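J.: okay, sequence plus prediction incoming.
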Amino acid sequence: MKQHGQADTSPLGLVRSLRNNRELIIALTRREVAGRYRGSVMGLLWSFLYPLLMLAVYTFVFSVVFKSRWPSGGGSKAEFALVLFTGLMVFSVFSECVNRAPGLVLNNINYVKKVVFPLEILPVVSLLSSSFHMLVSTLVWTGFYLVYFGTPPITALLLPVVLAPLAFFTLGLTWMLASLGVYLRDVGQVVGVATTVLLFMSPVFYAIDSLPESYRPIMRANPLTATIEQARDVMIWGRGLDLQVWLVMLAVGFLVAWLGYAWFQGTRRGFADVL
C-alpha cells in the first residue's frame, strides 16, 4: 500500500492488510518485545517481576491497609489478590496500548517519510506486544492460584474468548489516537489523564455491587466493565460466558475497530506533510 495513494478503508481492506503483512507484524512484535528489555541485566525476567511486584503492592495496600474484601468472595487475602490482579491484567492491556497510541506514528517518522510502509499495522504490533505481557501476567496468576487454591477452573481456558471484544475495541481506539497524535500533540497528555481516571472508574479495585444503585448504570456503560467481570467469572469463580453481553461487546468492538481503521486510513495522507 502506497503512503500517498487511496487507502482502502473497508473491513475487507483491514483483513487484507493484516493477512498480507502478517510476517512483518510478527517480526516487529518480536523486536518490540525484545527491545523493551535490551541492555537490562535481567532481560525478559522483568516481565515476570513487574506483575509480581504490582500484585504484592496492590494486595498490601487494599487488603491490609484499607482492609478491603470482595463481596462475592470468601474474604481471604489470597483470593482478594487474585480478584484484584485479574482486573489489573485486563486493564493493563487496554491502558498500555491506548497510552502509547498518540506516539506510534510520531516515534516512527522514518516509516512515514522514507519507506513505503503499511503504517496501519503499528497499532496491531502494539496490541500483540501488550498481549505478550498479558500472557506473562497470566502465567504469574496461574502460579499464584496453584499455590493457594489448586487447579484453576476449566472455564479459565475461555479467557482469550472473553478478551476478544476488548482487543477489537482497543485496536480501534489505538488507530484513532495514533492518527490524532500526529495532528494534535496534546493528545498524549489528555490520554494519560483519561486512562488514570478510567482505572478508578472501572471495577478493578472494587465490585460494582459495592456501589450505590444509582451509580451502577454509569459503571456498566464503561466498555471495560463487562470484560473485567467476565474475566473474573471464568478465571476465579468457574462461571461461563454471559453470551448475550459478550455478543453485544463483540459487535461494539468490531464497529470501533473498523471506524478506527477507516479514520486512520483516511487521515494518513497528511502525515508526511505534518511531520
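T.: Okay, I see it. Residues are numbered from 1 along each chain as shown.
J.: contacts, neighbours, all on C-alpha from now
T.: Noted.
J.: residue contacts, the closest residue to Phe94 other than its chain neighbours?
T.: Distances taken as C-alpha to C-alpha, 6 or more residues apart in numbering place Thr170 nearest to Phe94, at 6.0 Å, with adjacent residues excluded. Applying C-alpha atoms under 8 Å, 6 or more residues apart in numbering, we find Thr170 in contact with Phe94, Cys97, Val98, Leu127, Gly253, Ala257.
J.: helix, strand, or coil at the residue nearest to Ser210 when sequence neighbours are not counted?
T.: Excluding the flanking residues, the one nearest Ser210 by C-alpha to C-alpha, 6+ apart is Pro71, at 7.5 Å. Recorded secondary structure, Pro71: coil (DSSP: H, G, I helix; E, B strand; the rest coil).
J.: put this next to the first one:
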Amino acid sequence: MNERRASELVAVLAEPFSAFGRHASLTRELTKRDILGRYRGASFGLLWAILSPFLMLLIYAVAFGSIFKSRWPQQVEGGPSYALIMFAGLIVHGFFTECLSRAPGLIVGNANYVKRVVFPLEILPWPMVMSAFFHAGVSMFVLLGLQLIQVGPPPWTFVFFPLVLAPLALLCAAIGWLFASLAVYLRDISQITGVLSAAMLFLSSALVPVEVISTDYQFLFRMNPLTFIIDQMRDVTLWGVMPDWIGLGAYAAVSLMICFLCYGWFRATRSGFADVL
C-alpha cells in the first residue's frame, strides 16, 4: 500500500513535466515548429535568430557606449564594455518577455487543440519556454563572440549560463499555465503583458546596478525576480564568477512551488475552455 501511494505521489509530482516524459516527442516537434515557423517566409530565414540580437547589441553599443558614455561600476579598462554588460542583462529580460508576451495566446490561439480531447494542453507552455531558451542561447553566443573580439576569450564559467536560466524557465512555465488559463476567461490579460514587461525591465538590474539606486528603492529592485538571474548571468559570462548555487537552489525551489500552484490552477480551469472558446 505504501509503495502504491508513493508511486501515485511521484506520478502527481511528475505530471507538470510530462512534456519531457511521455510527451517528449510531441514537445520536441512543437518546439521545432515554433522556432522555424517564426522565420518562415523571411528572406534570411533562421539567420534572423543571429541578426536580431546582433543588431540590438549594436544599437545599445552606439547609444550607451558612444553617445551617453555610460559606464558600469565593475567596468575596467580593457574589460567588457557597457554595451556587453547591459546586453547580458537584456538576454535574461528577453527570455522572460518572450514567455510573458506569448503566454496569453497559448490556449486562445490554439482553439483547435482544445477540441481534441486527447491533446495534452498542459504541455503547451514548455515549447514556448524551449523556444525562448533557444533564442537566449543564440543571443548568448553573439555576446560571447563579440566578447572574444573585444576583450579576448570569455571566462570558462559561461558554460553555467543554462543552469542560471533554468530556475527562471520554471517560473516562465508557471506564468504560461496561469496566463494561458486566465486569457481564456479574461481576454484583457494580453493587454497588460507589455506594461508588465516594461516594468520588469526598468525595475531590474538590466540597465543599472542595484547599488547605484537610492536605498529607498533598492528593495523594490531586489524583489524583481529578474534581478538575481541577471546578476548571476553577468557573473558567469563576464566576470568569471561561479554561480551562487545556494541562491539558485532557493530560487528554483520557489519557482517549482509556483509551478505546481499554477499547474493546479490550469488543471482546475481546463474543463471550461471548450465552452468559452
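T.: On my side now, so go ahead. The structure displayed is predicted, hence computed values, not measured ones.
J.: and the TM-score between them?
T.: With the length set by TM-score structural alignment, normalised by the length of structure 1, the two chains reach a TM-score of 0.93; 268 aligned residues with a C-alpha RMSD of 1.7 Å.
J.: ok, the contacts of Thr170 of structure 1 in structure 2: which stay?
T.: Counting by both residues aligned by TM-score structural alignment, their matches' C-alpha atoms under 8 Å, structure 2 reproduces these contacts from the contacts of Thr170 of structure 1: Phe94, Cys97, Val98, Leu127.
J.: the last one contacts Phe169, doesn't it?
T.: No. Using C-alpha atoms under 8 Å as the test, Leu127 of structure 1 is too far from Phe169 to be in contact (11.0 Å).
J.: adding secondary structure, write the contacts of Thr170 of structure 1 out as a markdown table.
T.: Listed next are these as a markdown table, based on three-state DSSP:
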| residue | secondary structure |
| --- | --- |
| Phe94 | helix |
| Cys97 | helix |
| Val98 | helix |
| Leu127 | helix |
| Gly253 | helix |
| Ala257 | helix |
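J.: secondary structure class of Arg185 of structure 1, three-state.
T.: coil.
J.: need the helices for the stretch 101-250 of structure 1, in chain order.
T.: All helices of the stretch 101-250 of structure 1, identified by DSSP state H, counting those that start in this stretch, fall at 109-113, 122-149, 159-183, 187-200, 216-220, 223-235, 243-267.
J.: among these, which is nearest Asp273 of structure 1?
T.: helix 109-113 (9.1 Å; C-alpha to C-alpha).
J.: the closest one vs structure 2, average distance?
T.: Mean deviation of helix 109-113 of structure 1 relative to structure 2 after superposition (mean C-alpha distance after the TM-score superposition for structure 1): 0.7 Å.
J.: report all helices and strands that that helix contacts.
T.: helix 271-274 (3 or more C-alpha pairs under 8 Å, 6 or more residues apart in numbering; DSSP states H and E).
J.: how about the helix it packs on, aligned to which bit of structure 2?
T.: Counting by TM-score structural alignment, helix 271-274 of structure 1 pairs with residues 273-276 of structure 2.
J.: can you list contacts of the matching stretch?
T.: Against stretch 273-276 of structure 2 from outside (C-alpha under 8 Å, 6+ apart): Val114, Lys115, Val184, Tyr185.
J.: how close does it sit to structure 1?
T.: Once the two are superposed, stretch 273-276 of structure 2 sits an average of 0.3 Å from its aligned residues in structure 1 (mean C-alpha distance after the TM-score superposition for structure 1).
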